[in-house]
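> Here is my input; please provide its structure:
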Amino acid sequence: MNQPQPTLNASIPVESAGRRLDAALADLFPDFSRSRLSAWIKAGDVLLDGEQVVPRHIVHGGEAVVLNARMQREVSAAPEAIELDIRYEDEDVIVVNKPAGLIVHPGAGNPDGTLQNALLHHEPGLVGIPRAGLVHRLDKNTSGLMVVARSLRAHTSLVEQLSARSVHRQYEALVYGPMVSGGRIDKPIGRHPVDRLKQAVREDGREAVTHYRVRERFRAMTLVECRLETGRTHQIRVHLASIRHPIVGDLSYGNLRLPKAATAELIEALRGFRRQALHAERLEFTHPASGESLAFDVARPADMTALIETVRADSQA
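Model prediction:
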């Protein structure tokens, strides 16, 4: 079912004289992205002084604009009553704490039962937002904070903030091996040349930068804090594995390692931990409407806490 089709009326500001129409409209209607506005211009849904024009048309200032904003259905996923752990919500954004095991959006082999299905049940209006407001993602078996755009202006703003690398995303990871110190990993990432479900460090990949620092050292493992500068698929997992410190439980980019002389409790804990020990603990961004800086923190889940406590106890044994 399509969304209501609002008709918006405005005038091109004099200070926009000499600019392209699509650029002028992006300033005039900040709720919509420039690409969306350009598509509406091409479809004839924008009239300038009563005439249809092209996106590259140069404006002079003072022209009357009529915009028929076609709010089409953006997603086909069905709403599902899946419990959400919502940490913040207003008319523009939703901040949710995603549990490990929940896939973010439908895909091949996973047509339903995802975070996107849950969000559409919680807020049916998300059907008119690209990807139901999902502007970034977490892997299925990574837990933690995500921000969801609840309005078109929020979607535009959050995508721009992510592109400008101004969204602060901080993670906690338990990795194999004793780390001496923190550092910066600057290695491009692209699809794995053999396994199409994995990513890999490769020269022709996209730029990827991860910052990390040591939080706590254990006998055969290290608890680290990671901050994303870019947001490539599986970035932290690939980067940490590339410096020979794969994340505990991540069998895609590492393997099960049982430390020498490990306690029986640690061996049982490592064998039983069936996901990567990675948690998105902190999220900071600028509110799309108010311009206020918002920050959220969430404690690591119980399974990861129990694992770390067992590792700590082994180190003290």
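
> only C-alpha atoms for contact and neighbour calcs from this point on.
Will do.

> check which helix or strand covers the residue most central in space within the chain.
Nearest residue to the geometric centre of the chain (CA atoms, centre = their mean): residue 136, 1.8 Å. Assigned by DSSP states H and E, residue 136 falls within no helix or strand.

> Please tell me I have it right and it contacts residue 146.
Yes: with contact defined as CA atoms under 8 Å, residue 136 and residue 146 form a contacting pair (7.4 Å).

> how about this one, so we can line them up?
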Amino acid sequence: MNMPIADVVRRSVQVDPTLAGCRLDQALAALLPEFSRSRLQQWIESGQVLVNDAPRRCRDRVWNGDAIRIDAPLRLNDDCAAQAIPLDLVYEDAHLLVINKPAGLVVHPAAGNPDGTLQNALLHHAPELAAIPRAGIVHRLDKDTTGLLVVARTLSAHQSLVAQLQAREVHREYRALAVGELVAGGRIEAPVGRHPTQRTRMAVVARGRPAVTHYRVLERYAGHTLLAVELETGRTHQIRVHLTHSHHPLVGDRTYGGRPRPPRGADPALVAALQGFPRQALHAIRLGLNHPATGEPMVWEVPMAADLDDLLALFRQERARGTDSS
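Model prediction:
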């Protein structure tokens, strides 16, 4: 049985130098992250993707300046089942959903996580999202990163939010607990791409995509620093990779940060909490954008995630203990 068609996708993009030499499907996945790679591959294979006005195969290479055009039917997301998974809704109207994502919730189905994702939950909460690419998800948070994430509820809202993200008009602020005592804030500008040998990781690599992260110091503790981090770009694992590249990995980041580093002589409760912290200490605390229907600037902020807040309380107690004993 043919699946019903919700709308038509028409996009034109151009290959930039960082993607020169990549496979067509890889380049499109980087240029249009709002669509799944499998969907892009289907469009390529059916001739609905043209490179310089000619059809190509998924494995064909693209080069700097190549013009890619998509004109394809957008079919319903019936390959992703609705599931009754609780959502912490911060805001909801006819155009947007803003969600406070918990740790452990994968954003959309992928290898190893076929269901039980935010996308499954969204389709249960708002079935009309089946007609939107990735059920309206326009940006991601890693599985174990907590905090704010916006979802488009209509195709026009989806197009507006994608355009705002590409124009760097979406303001995203995080709280990050980093290893090491940073003296001052700063700016990290280093290209991020797939690790050359460990394909499940990202890294700072010469041929990566441009990436810029800004940070400022909020609180200093023994051997650790709480940072406010703002993204200028939104590469995969950007904050985690940039802070590790700067020798200040996130607490709890087993992929990029290595083992916990409790302060020497710290209270046993703090040592145990650090050693047992189960995820990267990263929380998307603030989100700002222009409403896709009204153009009105909107800002949302949520409290610190409870597990990270508890860990910070122990660090503050340790700091006070050090002050009392001096």
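
> picking up where we left off before, what's the match for the residue nearest to the centre of structure 1 in structure 2?
Using TM-score structural alignment as the criterion, residue 136 of structure 1 maps onto residue 139 of structure 2.

> pretty sure its match is in contact with residue 149, am I right?
Yes: when contacts are counted by CA under 8 Å, residue 139 of structure 2 is listed as touching residue 149 (7.3 Å).

> can you give me the strands in the stretch 151-300 of structure 1?
Taking DSSP state E, counting those that start in this stretch, the strands of the stretch 151-300 of structure 1 run over residues 168-176, 183-186, 189-191, 199-201, 209-217, 221-228, 278-286, 293-297.

> So for residue 80 of structure 1, which of those strands sits nearest?
Closest approach to residue 80 of structure 1 among the strands of the stretch 151-300 of structure 1 (CA to CA): strand 278-286, 24.3 Å.

> Quick one: list the elements packing against that closest one.
Using 3 or more CA pairs under 8 Å, 6 or more residues apart in numbering; DSSP states H and E, the elements in contact with strand 278-286 of structure 1 are strand 143-149, strand 168-176, strand 293-297.

> Any chance of JSON lines for the ones you listed, columns distance to residue 124 of structure 1?
Below are these laid out as JSON lines (distance: least, CA to CA, whole Å):
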{"stretch": "strand 143-149", "distance to residue 124 of structure 1": "13"}
{"stretch": "strand 168-176", "distance to residue 124 of structure 1": "27"}
{"stretch": "strand 293-297", "distance to residue 124 of structure 1": "25"}
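
> okay, those strands, which one's buried deepest?
Most buried of these, by mean neighbour count (mean count of other CA atoms under 10 Å): strand 143-149, with a mean of 25.

> residue range for stretch 261-276 of structure 2 in structure 1?
Using TM-score structural alignment, stretch 261-276 of structure 2 pairs with 257-272 in structure 1.

> after superposition, how close is the helix of greatest length in structure 1 to structure 2?
Counting by DSSP state H, the longest helix found in structure 1 is helix 302-316. By mean CA distance after the TM-score superposition for structure 1, the fitted helix 302-316 of structure 1 averages 0.9 Å away from its aligned residues in structure 2.

> For the stretch 1-150 of structure 2, which segments are assigned as helices?
24-31, 37-45, 118-125 (DSSP state H, counting those that start in this stretch).

> Pick the most buried one from those.
Comparing these by mean neighbour count (mean count of other CA under 10 Å), helix 118-125 comes out on top with a mean of 23.

> contact partners of it?
Here helix 118-125 of structure 2 makes contact (CA atoms under 8 Å, 6 or more residues apart in numbering) with 80-87, 105-109, 129-130, 134-135, 137.

> Please repeat the previous calculation with a cut-off of 7 Å.
The contact list for helix 118-125 of structure 2 (CA atoms under 7 Å, 6 or more residues apart in numbering) reads 80-85, 105-108, 129-130, 134-135.

> Equivalent analysis for stretch 140-159 of structure 2, please.
94-107, 129, 132, 136-138, 279-280, 282-287, 292, 305.

> what's the first-to-last distance across that stretch?
One end of stretch 140-159 of structure 2 to the other measures 16 Å (CA to CA, to the nearest Å).

> what about the strands in the stretch 1-150 of structure 2?
Shown for the stretch 1-150 of structure 2, the strands assigned by DSSP E, counting those that start in this stretch span residues 5-14, 49-51, 54-55, 67-75, 89-92, 96-101, 146-152.

> Identify, out of the ones you listed, the most deeply packed stretch.
Each of the strands of the stretch 1-150 of structure 2 was scored by mean neighbour count; the highest is strand 146-152, a mean of 25, by mean count of other CA under 10 Å.

> ok so, going back, got TSV for the strands of the stretch 1-150 of structure 2, with distance to residue 24 of structure 2 too?
TSV is the format used below for these (distance: least, CA to CA, whole Å):
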stretch	distance to residue 24 of structure 2
strand 5-14	12
strand 49-51	9
strand 54-55	11
strand 67-75	9
strand 89-92	37
strand 96-101	32
strand 146-152	27
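
> Map residue 252 of structure 2 onto structure 1.
Aligned partner of residue 252 of structure 2 by TM-score structural alignment: residue 249.

> Quick one: map residue 163 of structure 2 onto structure 1.
Using TM-score structural alignment, the partner of residue 163 of structure 2 in structure 1 is residue 160.

> tell me the contacts of its match?
With CA under 7 Å, 6+ apart as the criterion, no residue contacts residue 160 of structure 1.

> Pull up the gap between residue 54 of structure 2 and residue 8 of structure 2, please.
From residue 54 of structure 2 to residue 8 of structure 2 the distance is 20 Å (CA to CA).

> Same check on residue 170 of structure 2?
From residue 170 of structure 2 across to residue 8 of structure 2, the span is 25 Å (CA to CA).

> Out of the contacts of helix 118-125 of structure 2, who's the most crowded?
Taking other CA atoms under 10 Å as the neighbour criterion, residue 135 ranks highest of the contacts of helix 118-125 of structure 2 with 28 neighbours.

> Skipping adjacent residues, who's closest to that one in space?
Closest residue in space to residue 135 of structure 2, ignoring its immediate chain neighbours: residue 129 at 4.7 Å, by CA to CA, 6 or more residues apart in numbering.
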